[in-house]
Structure formats: structure tokens, C-alpha cells
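[1] After the sequence you'll find the predicted model.
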Amino acid sequence: MVDEYGNETGDFVSSTINPSPVSWSRGELIFQVFCLSLIMVIGIIGNGLVIVSVIISRQLRTVTNVYVVNLAVTDLLTVLNMPWTIVAMLSDRNGWPLVDWLCVFTAGCLIVCVASSIYTLAMIAISRLLVVTRLRGGDKALPFKRYWIITALIFIWSISIFMASIPAIFGVGQLGYDTRYSSCTWVSSDPKSSTYSAILAAVLYPVPLVVIVTCYLIIFRHFHKHTEKMMCNANANTNSATSSTNGQQTSRNAWTAGQKGSMQHRLNKMNIKVTRNLFYMVVMYAICMTPFGICLLATGTGSIKATPYAAVILMMNSCINPLIYAVKHPHFKGVFKSILTCRLKSIADRPYDIRNT
């Protein structure tokens, strides 16, 4: 050994601290920029429509839609920061061409928005679980209380901002321009970059996803049992009405029971429809998030090359949710159509100050 720091060890340290940049062909670069630009346009229009729809339609001002609006806000912030992501990609190996703080801000905003999205979906799942399975108090139920909603939103944004602040607070990782991927994220040349990637992957993927999946499994199990119970009650009421000798009273009781059963059936059907639509959002987020989460944890050459494409798939989630509302949610669909065709008067439950427009 020539000296204490041999050439082989030195080369290893150099390659770890200064990872070789990922090279893309011109076609790959154009494809990624095109995808991000398309996501940006659809995301701005779609999420803007969601926010405006809840503002101008009283029927859409529900507790669940508070979280839907929060999700739309995070998605809108994500796509509004995409121009800087595109600038970083087009800068190639010349480095970040603008002021450094803008790249750091873009990276932090991206992490905050991704974290806020997944934890908002987790809070939606918890809220639906409480509403559907246990609580029957209407406006007095816990998910409908103002302090519950405010606390939930504070928690969502606090943990999201905390995740983006870990490099500044604990010195784990560094936000800014990453020369490996030509992007404004966390710097892969930082010695603790892999640790920060592992923290993000653990906190933003398996933990909330387990909560979401567990909540929806319990919800669907409850719906199944509730449907079976309603069918049994309906059969019991029918048999009771047939065997009773007091015709007039029995007819009245049967009619009352039938009305209650019909109302419960409609309520149960509505809850199932709302929960199913929200579940679609969760499935799409899992599909979009999974490739990126795998790339964060994997260390092979293939995962490094695939990371930018996984990031594009993750960004797609920012424009998918409004499309789900437009297709699956009848009232959102109607309000979207009224806004796009400039027929606000067709929205019957719009606020008074919009009725005369």
C-alpha cells in the first residue's frame, strides 16, 4: 500500500460523493419535457376547476370536500412549480442557471406537496371510516366538528413541512440542484443523501398507505355486513306483515318500516358511491407513487436510470384526481360543465352573489 489513502479507496469516495450524471438522449429529454408540460396544463385547469367548483356550489361544501380542496391546492402548487423543474432539466450539465434559492424552494415545495397529498388521502380514509362505520351523530359527529378538521389540516401541513425541513434542521441531505438528474430535488452528491431518501420513502409511502388500506378494508367489510343486515330486516318485516292479523296497524307499521329501510338503503348507497370514488383516488396515487418509492430504496444502476421516469409518473397524480371527479362524481361533473360553458346560472345552489352573474 503506497499510503494511507490508496487510489482505489480514493476513487470509491469520489464516486460516492460525486455520482456520475445520468445521460439522456435528445428524444428522452423531449419526451420528459412534453409529459411534464402536459401534466402542468391539465393540472392547472383541473385543480383550478375543483377549487372554484367548491367555492360556487354549496352542495359541494362537505367535510370530505375540505380534504378534496386541500388535495387540489397541493396538486396545484405542484404543477405551478413544474416550469422550474423543466428549466432544471433543460439546463443539462451547465448547472442551475437561476438563483440558488429558487431551486431550493422548488425542491422543498415538491416534497411538501407530495407529503401533503398522501397524508390528505390518509385523512380522507380515516374520516370516511369514522363517518361510515361508527358515528351516527350527523353534524355532531367527530369528523364534522370544526376543530377536528382544523387539527387534521394542521397535522397534514406540519408533517409535510417537517419532511422538507429535515436537511436544514438535522443536516441530513441537502435540497437544491442535483447534477445527477439535472433537477431541483435533494442533492445526490451529499454524503447523507441516501439516508434522506430512505426517510422520505419510509414516511411518505408505507406508513400512510397501510393506514389507507386498513381503513378502506374496514369500510368495505362494514358495507358488506350492513347490506346483509338490511336484507335480513327487510325479509323479517315482510314476514311479519304477512302473518299479522291486525291489517290496518300492520299495514302502517310495514309502510313505516319500508320507508325507513328505503332511506337507509339510499344513505348506504350514497356512502358506498362516495367511498368508492375516493378509493379510486387512493388506487391511482398508489400506482403513481409506487415506482418512485421503489427507486428511492433501490440502489442499482437500473433504478438510477428509471428514477426520472418514475418522477414523471408521480407528477401525473397531480392532474388525475380532477379527471376522476369529472367522470365519477355527478355533481362535480355538472359544476365543471357549467363553469367550462360559462353557464353559472345553471348551478342552482350557487351563492347569492353569483346568482345574478
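    That came in fine, so what should we check first?

[2] drop to CA atoms for contacts and neighbour counts, all remaining ones
    Will do.

[3] Spatially nearest residue to the residue minimising distance to the centre of the chain (excluding sequence neighbours)?
    Residue closest to the average C-alpha location in the chain (C-alpha atoms, centre = their mean): S117, at 3.7 Å. Nearest non-adjacent residue to S117, counting by C-alpha to C-alpha, 6 or more residues apart in numbering: L71, 5.6 Å away.

[4] can you map out the helices along the stretch 201-350 of the chain?
    Using DSSP state H, counting those that start in this stretch, the helices of the stretch 201-350 of the chain run over 206-243, 247-297, 301-328, 330-340.

[5] How far does the last one sit from its chain's centre?
    In other words, helix 330-340. Taking C-alpha atoms, centre = their mean, to the nearest Å, one finds helix 330-340 lying 21 Å from the centre of the chain it belongs to.

[6] one step back: just name the most buried of the helices of the stretch 201-350 of the chain.
    Mean neighbour count (mean count of other C-alpha atoms under 10 Å) peaks for helix 301-328 among the helices of the stretch 201-350 of the chain, with a mean of 19.

[7] can you give me how far that one is from the chain middle?
    11 Å.

[8] same question, stretch 323-333
    16 Å.

[9] do the same with stretch 225-235
    34 Å.

[10] Kindly report the same for stretch 86-96.
    28 Å.

[11] what's the neighbour count on I44?
    19 (other C-alpha atoms under 10 Å).

[12] Once you drop chain neighbours, what's closest to it?
    Nearest non-adjacent residue to I44 (C-alpha to C-alpha, 6+ apart): L76, at 5.9 Å.

[13] And the strand or helix carrying the one you found, what does it pack against?
    Assigned by DSSP states H and E, L76 belongs to helix 63-80. Counting contacts by 3 or more C-alpha pairs under 8 Å, 6 or more residues apart in numbering; DSSP states H and E, helix 63-80 is packed against helix 26-56, helix 100-129, helix 301-328.

[14] Comparison target below:
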Amino acid sequence: MIDLSNTSSMPEDEEEDNLGPRKGLAGFLGTIAVLGFFGNSLVVLAVVLYPKLRTITNVYLTSLACSDILLSLTIPWLIVGLVSPQGWPLSDESCILVAIVRFTCSGSSVWHLVAIGFNRMILITTSSETYRKIYSRANTAIILMVTWLIPFTVIIVPYAIGATELGYDDGPHLCSDIEDRPDGTENLLHTYIAGTFLTCIPLFIVLCVYLRIYVHVRLHVRKQNAWSSGHQKQQQQQQNNAVATVSSTVQDPGLTEKQIKEGTKSSERFSENNAGGAGDQSKAAHENKTKNPTAATNKPPAKKGNDLETRITKNTFYVVVGFLLCVVPYGICVLNRFGPDGTPLGQGFLLFNVCMNPIIYGTKHPHFRAAIRNIFMGRVSGPLATSNSVGPVSQTQGTA
């Protein structure tokens, strides 16, 4: 049984003064919970309704949305402890469960960003055959399991062996890890472990992965520009040779009339080929690709800056940037103890991430934007529903 007289060292009037800011933060967290739950549910619904969205990358995005949904469901329980003037009003076991789910979902969100980053890097920097071998159904399931198992292990193992303690923390008035020991010392083991394995390491990996993607895309664009410049010079040289052939044909009196006509026809054919435009070049490129796959592979493709896969990769990187914009203010508030006393202001910034991802998908992702628009307009079938299979995506189209 909890001794309410010892749950807090604050005087009663000071506790009531802090209750006002805590209620304001509770209202903000309640708004986040509603937006996060319905927004991420909309993302999951879009993947369920539109088979074209069932790509390998979107499997991880859907799992990330499920993690944010669970985290949204823990926020009302956090609000209960936040606005209660007498501590946690329910059983200790329920508070421990809320803390475990909250830490697991928060850590899983970060490791999902790692999985998504690796998926985009392998898709863009390797061949389609390599991509399909790595992201088979079995491997995809294993990677998903790991993204959930790492944060759960980081939380549950130290608690199970008694190295850390979970429950209601009177300082921030949340179901969290308890740092204050009965002897007055602090136990920061959970803070160090969670900060290392659930924040620093995964975010460092994510930044390295997207830096690798950026370098690859930049090199690809340079090669494309160099190839285009060389191709233009080759066309100009062919044109000059044709003009020189016609000039020498006309000026040489020793040539027969038949040779003169052949030289003129050669020049005309070259002019017609140049006037054919992009359509003839595209047709020739297609025929060359069919007859000689190796030569077609050596030819640089279209610029990655305008490629759909690069656009999707940029949007997934926006998710990483959004998380950083939430975790940096959280770290500043925690380390410098900003905000009213007893008010976990940093949690407001950190939990805002649960409703940020659907906003990014709905405004930036080309496929999700169309799917969400169709859902709001009541169209559950349309141009997005093109396939009923779930499998490795195409190297160029990114669909199953």
C-alpha cells in the first residue's frame, strides 16, 4: 500500500501550483494521442486497401505506424499520472506495464528508421537481383522482429535482473524508470543503456546510411552529366563528318554521279535521324536493351534526382529529420531541466513524433498522398490498386 505522505517532498500548496502546468501539458499530450492514433491508423488502412503500397519499404513504414499507434495508446495512461495530485491511482503493475510499452515503442521507432534506411540504401546502390535476395519474405520478417526485440530487451533484461526499477516516478509524474534509490543515491543505468542503444547508436547508423545514399546519388548524377556531354560531342562529330563528306563529294570532279548521290543521301539520312527527336531515341534505346542487355546496363539511366525511388528515399529521410527535431528539444529539456517544476516538458516534444510521421506521408510521399486522398473521398479502389501480390519491389518502380 502506498504511503501518500511520503510520495512527494513538495509542500501541498507547491504541488497544487505545479498541477496547472501539468494539466496544460496533459491537454497537449491528449491532442497528440488523438492525432497520432488516427493518423497512423490511416497509414495502415492505406496499405491494407491499396495493394500497390505493399512494398518492402512500406512494410517497415506500416510497422513503424503500428509502433506509434501503441505509443499513442499509452499517452492517456501517462495523463492519468500527470494530472493526479496524489500519485499513481492504479496498481503498480499497470504503471510498470505502461512504462515497458512506452520505452519499447519509442526505441522500436528509432530502430525502424535504421531498417528503412538500410532498405533504401540497398535498393538504390545495388542491383535488383541483390535486393530481392536480401529482402526475401523470411529476411524481411526477421528484420522486423529485430527492430522490436532490441528495445524490448534493453528495457526488460535490466529490470528482470534487478539492475533497474520501473514504476511511477514522482519527479516527472510519469510511469517511467525510477532513478532515486531508497538510500538517496541515483541509479542512472537505465538512462545510459536506453540513451546508448535506443538513441545514439541507431541515429548514428541512420545518418551514415543516408550519407552513403547521398554520395551514391551525387556520383550517379555526375556520371549521367558526363555521359550526356560525351553523347552530344559524338553527335556533333558525326554531323561534322557528314558535312565534310558532302563537301568533298561535291568538290571532287573525279567522282561519278552515283557516288555524289550516295553521299547526299547519307547526309540526308543523318539529318533525318537527328530530327527524329526523343521518340526515335527512346525506341532505339529499347531495341538496344532487348538485343544487348549489357550495353543497356552500361548506359546511364535517367537522373536520380527525378527518379521515384529517390523521391521516396527523400521522404523517408524527412521522417528521420522529424524525429531529430523532436528528440533534440527533449534532450535539452532533460539535461537542463527546462520547464515548470514537476512537469515533464521534454516528453511533449518527444511524443509529438507519433503524429508527425502521418503528416509527412500525407504531404510528401507520392503514393501515400494519393491513397489518403482517395480514402477521404470515399474511393477504396482506384489507380493505386494494381497488384494483389506482396513481394520484393522492382528496382525501378518500387512496387510489389
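    That came in fine, so what should we check first? Values in this document were obtained by computation on a predicted structure and should not be read as measured data.

[15] Tell me how they score on TM after superposing.
    Here the TM-score for the pair of chains, by TM-score structural alignment, normalised by the length of the first structure, is 0.83; 332 aligned residues with a C-alpha RMSD of 3.0 Å.

[16] circling back to that earlier point, now check the second structure for the residue matching the residue nearest to I44 of the first structure.
    Alignment note (TM-score structural alignment): L76 of the first structure maps to I69 of the second structure.

[17] what do you get for G176 of the first structure?
    Using TM-score structural alignment as the criterion, G176 of the first structure maps onto G167 of the second structure.

[18] how close does whatever helix or strand its match lives in sit to the first structure?
    Remark: G167 of the second structure resides in strand 166-169, with elements defined by DSSP H and E. Once fitted to the first structure, strand 166-169 of the second structure is off its aligned match by 1.1 Å on average (mean C-alpha distance after the TM-score superposition for the first structure).

[19] so what secondary structure elements neighbour that strand?
    helix 92-125, strand 174-177.

[20] and L211 of the second structure, which of the ones you listed is closest to it?
    helix 92-125 (9.6 Å; C-alpha to C-alpha).

[21] What residues of that closest one count as buried?
    Residues of helix 92-125 of the second structure classed as buried: 95-96, 98-124 (neighbour count, 16 or more other C-alpha atoms under 10 Å).

[22] picking up where we left off before, would you check that the residue nearest to I44 of the first structure makes contact with I42?
    No - L76 of the first structure lies out of contact with I42 (C-alpha atoms under 8 Å); the separation is 10.1 Å.

[23] can you pull the contacts of K289 of the second structure?
    K289 of the second structure sits next to A295, A296, T297 when contact means C-alpha atoms under 8 Å, 6 or more residues apart in numbering.

[24] Please work out how many residues are found near whatever residue of the second structure lines up with N47 of the first structure.
    Mapped onto the second structure by TM-score structural alignment, N47 of the first structure lines up with N40. Using other C-alpha under 10 Å, N40 of the second structure has 27 other residues around it.

[25] Roughly how far does the closest residue to N40 of the second structure other than its chain neighbours sit from K364 of the second structure?
    Using C-alpha to C-alpha, 6+ apart and skipping residues adjacent in sequence, the residue nearest N40 of the second structure is A65, 5.1 Å away. Distance of A65 of the second structure to K364 of the second structure, computed by C-alpha to C-alpha, to the nearest Å: 16 Å.

[26] go on, E262 of the second structure?
    57 Å.

[27] what's the answer for A160 of the second structure, then?
    In terms of C-alpha to C-alpha, A160 of the second structure sits 42 Å off from K364 of the second structure.

[28] again with R132 of the second structure
    From R132 of the second structure to K364 of the second structure the distance is 26 Å (C-alpha to C-alpha).

[29] Correct me if wrong: A242 of the second structure contacts E268.
    No - counting by C-alpha under 8 Å, E268 is not a contact partner of A242 of the second structure; they are 9.1 Å apart.

[30] Looking at the two, which one has more neighbours?
    Regarding A242 of the second structure and E268, a neighbour count based on other C-alpha under 10 Å identifies A242 as having more, with 19 against 13.

[31] dump the residue contacts of the nearest residue to that one once chain neighbours are set aside.
    Leaving aside its chain neighbours, A242 of the second structure sits nearest to S267 (5.5 Å; criterion: C-alpha to C-alpha, 6+ apart). S267 of the second structure sits next to A242, V243, V246 when contact means C-alpha under 8 Å, 6+ apart.

[32] what do you get for L297 of the first structure?
    S197, A198, A201.

[33] can you pull the contacts of the first one?
    If I follow you right, that is S197 of the first structure. Taking C-alpha under 8 Å, 6+ apart as the test, what S197 of the first structure contacts is L296, L297.

[34] Could you measure from the residue located most distally from the centre of the first structure over to T256 of the first structure?
    Most distant residue from the mean C-alpha position of the first structure: T245, 57.5 Å away (C-alpha atoms, centre = their mean). Distance of T245 of the first structure to T256 of the first structure, given as C-alpha to C-alpha: 18 Å.

[35] And for D100 of the first structure?
    Distance from D100 of the first structure to T256 of the first structure, by C-alpha to C-alpha: 70 Å.

[36] Repeat that for L340 of the first structure.
    Distance from L340 of the first structure to T256 of the first structure, by C-alpha to C-alpha: 44 Å.

[37] for I161 of the first structure, same thing?
    Taken as C-alpha to C-alpha, the span from I161 of the first structure to T256 of the first structure is 53 Å.

[38] same thing with R266 of the first structure?
    For R266 of the first structure, the distance to T256 of the first structure - C-alpha to C-alpha - is 15 Å.

[39] now W186 of the first structure
    63 Å.

[40] Identify the residue range in the second structure corresponding to stretch 95-105 of the first structure.
    If you align by TM-score structural alignment, stretch 95-105 of the first structure falls on residues 87-97 of the second structure.
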